[in-house]
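A.B. asks: sequence first, predicted model second:
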Amino acid sequence: MPQGEDFWNPYRWVPVSKEKLTHEKPAYRHRWQGLSGRLDCTLEALTPFLIGSSKEPGRFIRSGLTNQPFIPGTSLKGLIRSLAELIGNAAIPFPNGRADPGHTLNNAATGSGTEWRLDIAARMFGYHNRGQVFAGLVRFTDGVLQDNKVKEIGPFTVVVGQPRPDSHKPFYPDEWRRKFYHHHVGAQKLVPAPSRITQTRTVRPLPPGTRFTFQVHFENLREEELDLLLYCLVLEENVTVTLSTAALGPDAQEPVTLTGPLRHKFGGCKPQGGGSVQITIDRMTLYADRADRYRGQATPPRIVEGEELKSELQRRTQAIAARQDDTMRHLRAMLIDSPDDPRRPIEYPSYDWFNDATKSSKPLKPTL
């Protein structure tokens, strides 16, 4: 939100760590080292939800086999990887992506041959750069719709486009940050395009309450890698965030304290209130020594669910949940899903606003 204005820009910025990236030798699948297993997960839409189709613009992507909406596993992987990069202090995976000098793709790996080392996100999710390839140790299946009778809602006419780093610098403070979008808590429809904005598109998302199930398969993970994966999936159920008067609107007289869970923002129409989702892990399957099956000594896997699963998730995520560094504090301020959040109305300003130098040159208010 620009200083002195009464609207909230749909996204804010979370600072990345300025500590040097750490690298470790990757664990290859054939060595059967570390932790292997499967996570059975559910994703539920909390606001209108859209994973766009390239064949039918504005509609949810559908399976060529069933003609039912589905979530590509690559989309789920991208959602979780981007969080793992931020929380785990790792490089981005794209050669031309927007990042500070410390987190570009070239920083994901060091050394060569037997001295080759990768950062934590590259080890978990994969690495590809200049002919060097590592497949990664975490794989996501497609998300399967749980109610084939669910119907799209809308149509909604929403704004097309967003500010650009080159021409709207106040909305892009510097490269040492990552973009996150505000939740529109309880939204049942998308924010329509204001009449003063003519560049629009029509979309038909799925309604809140829509559920998908998917699986996450992992192999040979270190303890800290599995802990990071679990945190990025389930986040935190109860956090407290205090917003300073500087971070609030021009009429704020005192700080505001929010409590609530952290939730993901995912898919299209995030600026218009879409894409708030909750991911839960319903069951965790941990495999015993994978080599035992070739020795004729196969040990049944350990199935963790119910209260035992709840305790295991809490134990494995508590170290990250206890962090109070700038990255985690600002991340919580953006992912908190609280009905008492005063940061609204959430909308893009008009094109005339951007063309007015006295307005568009105003710096953004801080996230906290």
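C.D. replies: Alright, I've got the coordinates.
A.B. asks: for the rest of this, base every contact and every neighbour count on C-alpha atoms.
C.D. replies: Will do.
A.B. asks: please enumerate the helices of the stretch 201-350 of the chain.
C.D. replies: Ranges of helices within the stretch 201-350 of the chain are 223-234, 306-321, 326-335, based on DSSP state H, counting those that start in this stretch.
A.B. asks: go through these and name the closest to residue 159.
C.D. replies: Of all the helices of the stretch 201-350 of the chain, helix 326-335 sits nearest to residue 159, with 21.7 Å by CA to CA.
A.B. asks: quick one on the thing from earlier: okay if I get the helices of the stretch 201-350 of the chain as TSV plus distance to residue 262 and mean neighbour count?
C.D. replies: Listed next are the helices of the stretch 201-350 of the chain as TSV, based on distance: least, CA to CA, whole Å; neighbours: other CA atoms under 10 Å:
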stretch	distance to residue 262	mean neighbour count
helix 223-234	9	20
helix 306-321	11	14
helix 326-335	5	21
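A.B. asks: ok, second structure coming up, stack it against the first:
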Amino acid sequence: MTLEEKIAELKVGDKIKFEGQEYIVINRKRNKLDLKAGTLSRKISVEELIEKLKNLAKVEEVSQEEIAKIVGSEEEKEDPNRKTYKNYPYNFVFLGDKNKVERKPYSDSIGNNSGKLICSLVNKTPIFTNGKTKKIDVKDERNGKTYKHSLEDFLEDNGKYLVTSSSLKGEIRNIIEIITNSCIKNVESEKLNRKDFYTPLELVPEEFRPCKNIENLCFACRMFGSTGDQKSVEDENISCIGKVYFTDATIDKKKAKIVADYVPLKALGTPHPTFTRFYLKDRGSYKKEGSTIRGRKFYWHHRDKINGNENSLNSIRMKGKNESDKRKKFNASLKFLKPDNKFEFEVSFKNLTDEELGVLIYSLELEDNLLHKFGKAKAFGFGSSKITIEKFLLDSKDKYRSFTKTYDEGNKEKYLKIAKDKYLDENRKEIRELKAILNIVNDLDFSNSPFPDINWFSKNKDVYLAEILEKVK
């Protein structure tokens, strides 16, 4: 690789070492680079930089090892003595082996399996999906001020409570992305801070970034469809429809077990990807070359809330002597469903291959003791649910010759075996981590609170989020 080729690849955030200084590229415009080292800034043309580095290297052709000494820096090794913390409501599943990412052209007719899966979803912990919200006035007795507090209803339509099809699809797709080493979606593509050099998406290895066109799609995008790279020219064929379709999961309101009144919960909070000790690999930074996101985000199941009674919610209820103390501006009161409600939904599929169908079946039902998470308040233990395929129906070969026989019963085990043999290898770190965080059995205790107290972070600035299978130190 020539020095010219290496310099041509330089981008914002990369490092350059020459003349006794290590510079960071803070801007690049065609043939000119803006560099910075501490308070020292300078502009330099690509030609001038190449000439300086050639003189330094003494040769025009240099090896990768020699270039690494001049351009860029070695990735900082993880500190074996770092302090770690694990009892947090979420963690990240390893992205996977970037050398085993397989992308292929899209085809909507390559598989021979079409039909539908009739499924049930039973929530093992309280569950809540956002419906109507109304604001009420609450007076603070201490200062006399009045503020608005949110009362949130469970989502309903036509006399039924529902978990949306998009929520179901998103959860199942997340599972499939891990199992099949697919790309990762919904990573922020804008800088979180104007002083950052990189966006979160730029810290995703290139092999796992979202698919851009239908000639080069990962397993999940071939199955669920892709919007492609929206910045591409208009005449490029960059998007494709999916081959799997979900209905909403519904339950008749008259049959549902729901709390009698709105329950005031503690403030839920929001994601904080700027908290690099948790969101990025050890010592990562949005300013540092070689930094990488930790993986795909999942929430732990709370053992104390699985099929638990009302007392299991004490750790997340807002405390107060009366309702005005419990209902604040910063929290909300929810009317959620109690455990053990049975929702029903269907998954239709068209032209899936045997392995695609097997992966879909596995990702829906999972294994014993493994549960999904749906809805709001996952950090509080809500939404842990078990999906069961009640009926597996394949389009009948006589579908267009008979008015009575539309479907044939399918054999789940046949397709599951194909998926498990190819994708569920326990030697894969991401598979072990996925099964661990989806398991109702874990060594975490959220019975007091899902989050550390407010002073924990300021007192533990040198503590990192432990990996899912890591023993804390």
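C.D. replies: Perfect, thanks for sending it. Source: prediction; values computed, not measured.
A.B. asks: next, format the helices of the stretch 201-350 of structure 1 as TSV and append distance to residue 166 of structure 1.
C.D. replies: Converted to TSV, the helices of the stretch 201-350 of structure 1 look like this (distance: least, CA to CA, whole Å):
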stretch	distance to residue 166 of structure 1
helix 223-234	31
helix 306-321	34
helix 326-335	24
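A.B. asks: which one, of those helices, ends up nearest to residue 138 of structure 1?
C.D. replies: Closest among the helices of the stretch 201-350 of structure 1, using CA to CA: helix 223-234, at 8.9 Å.
A.B. asks: what about the alignment partner in structure 2 of residue 214 of structure 1, neighbour count?
C.D. replies: Correspondence of residue 214 of structure 1 to structure 2, assessed by TM-score structural alignment: residue 345. Around residue 345 of structure 2 sit 22 other residues, with neighbours defined as other CA atoms under 10 Å.
A.B. asks: residues contacting the residue lying closest to residue 345 of structure 2 once chain neighbours are set aside?
C.D. replies: Excluding its sequence neighbours, the residue lying closest to residue 345 of structure 2 (CA to CA, 6 or more residues apart in numbering) is residue 249, at 4.5 Å. Counting by CA atoms under 8 Å, 6 or more residues apart in numbering, residue 249 of structure 2 touches 120, 121, 162, 163, 164, 165, 343, 344, 345, 346.
A.B. asks: what do we get in structure 1 for residue 249 of structure 2?
C.D. replies: Using TM-score structural alignment, residue 249 of structure 2 lines up with residue 143 in structure 1.
A.B. asks: could you measure from its match over to residue 81 of structure 1?
C.D. replies: 16 Å (CA to CA, to the nearest Å).
A.B. asks: over to residue 352 of structure 1?
C.D. replies: Relative to residue 81 of structure 1, residue 352 of structure 1 is positioned 37 Å away (CA to CA).
A.B. asks: which of the two has more neighbours?
C.D. replies: residue 81 (25 against 12).
A.B. asks: looks to me like the more buried one is in a helix.
C.D. replies: Yes. Judged by DSSP: H, G, I helix; E, B strand; the rest coil, residue 81 of structure 1 forms part of a helix.
A.B. asks: what's the neighbour count on residue 263 of structure 1?
C.D. replies: 24.
A.B. asks: that one -> structure 2?
C.D. replies: Using TM-score structural alignment, residue 263 of structure 1 pairs with residue 371 in structure 2.
A.B. asks: tell me who's in contact with that match.
C.D. replies: Contacts here follow CA under 8 Å, 6+ apart; on that basis residue 371 of structure 2 touches 384, 385, 386, 387, 438, 439, 440.
A.B. asks: and what of residue 117 of structure 1?
C.D. replies: 23, 24, 25, 26, 109, 110, 111.
A.B. asks: keep only those that stay in contact in structure 2.
C.D. replies: Retained in structure 2: 23, 24, 25, 26, 109, 110, out of those (criterion both residues aligned by TM-score structural alignment, their matches' CA atoms under 8 Å).
A.B. asks: report the two of those separated the most.
C.D. replies: It's 26 and 110 that sit farthest apart of those, by CA to CA, at 11.5 Å.
A.B. asks: can you check which residues contact both of the two?
C.D. replies: Jointly contacting residue 26 of structure 1 and residue 110 under the rule CA under 8 Å, 6+ apart are 117, 118.
A.B. asks: looking at the two, which is more packed in?
C.D. replies: residue 26 (21 against 15).
A.B. asks: picking that back up, select, out of the helices of the stretch 201-350 of structure 1, the one closest to residue 31 of structure 1.
C.D. replies: Between the helices of the stretch 201-350 of structure 1, helix 223-234 lies closest to residue 31 of structure 1; by CA to CA that is 16.3 Å.
A.B. asks: what about the closest one, how far off from structure 2?
C.D. replies: Mean deviation of helix 223-234 of structure 1 relative to structure 2 after superposition (mean CA distance after the TM-score superposition for structure 1): 1.2 Å.
A.B. asks: packing partners for that helix?
C.D. replies: For helix 223-234 of structure 1, the elements it packs on are helix 73-87, strand 276-286, helix 306-321, judged by 3 or more CA pairs under 8 Å, 6 or more residues apart in numbering; DSSP states H and E.
A.B. asks: nearest to residue 104 of structure 1, out of these?
C.D. replies: Here helix 73-87 is closest among those (CA to CA), at 11.1 Å.
A.B. asks: which other helices and strands does the helix or strand following that closest one contact?
C.D. replies: Using DSSP states H and E, the helix or strand that follows helix 73-87 of structure 1 in sequence is strand 109-110. Contacts defined by 3+ CA pairs under 8 Å, 6+ apart place strand 109-110 of structure 1 against strand 117-118.
A.B. asks: so where is the strand it packs on in structure 2?
C.D. replies: The alignment of strand 117-118 of structure 1 onto structure 2 (TM-score structural alignment) spans residues 216-217.
A.B. asks: ok, now stretch 78-86 of structure 1?
C.D. replies: Mapped onto structure 2 using TM-score structural alignment, stretch 78-86 of structure 1 covers residues 170-178.
A.B. asks: any residues touching that stretch, and which ones?
C.D. replies: Stretch 170-178 of structure 2 is contacted by residues 95-96, 182-184, 219-220, 224, 359-360, 363-364, 372-374, 430-431, 434 when judged by CA under 8 Å, 6+ apart.
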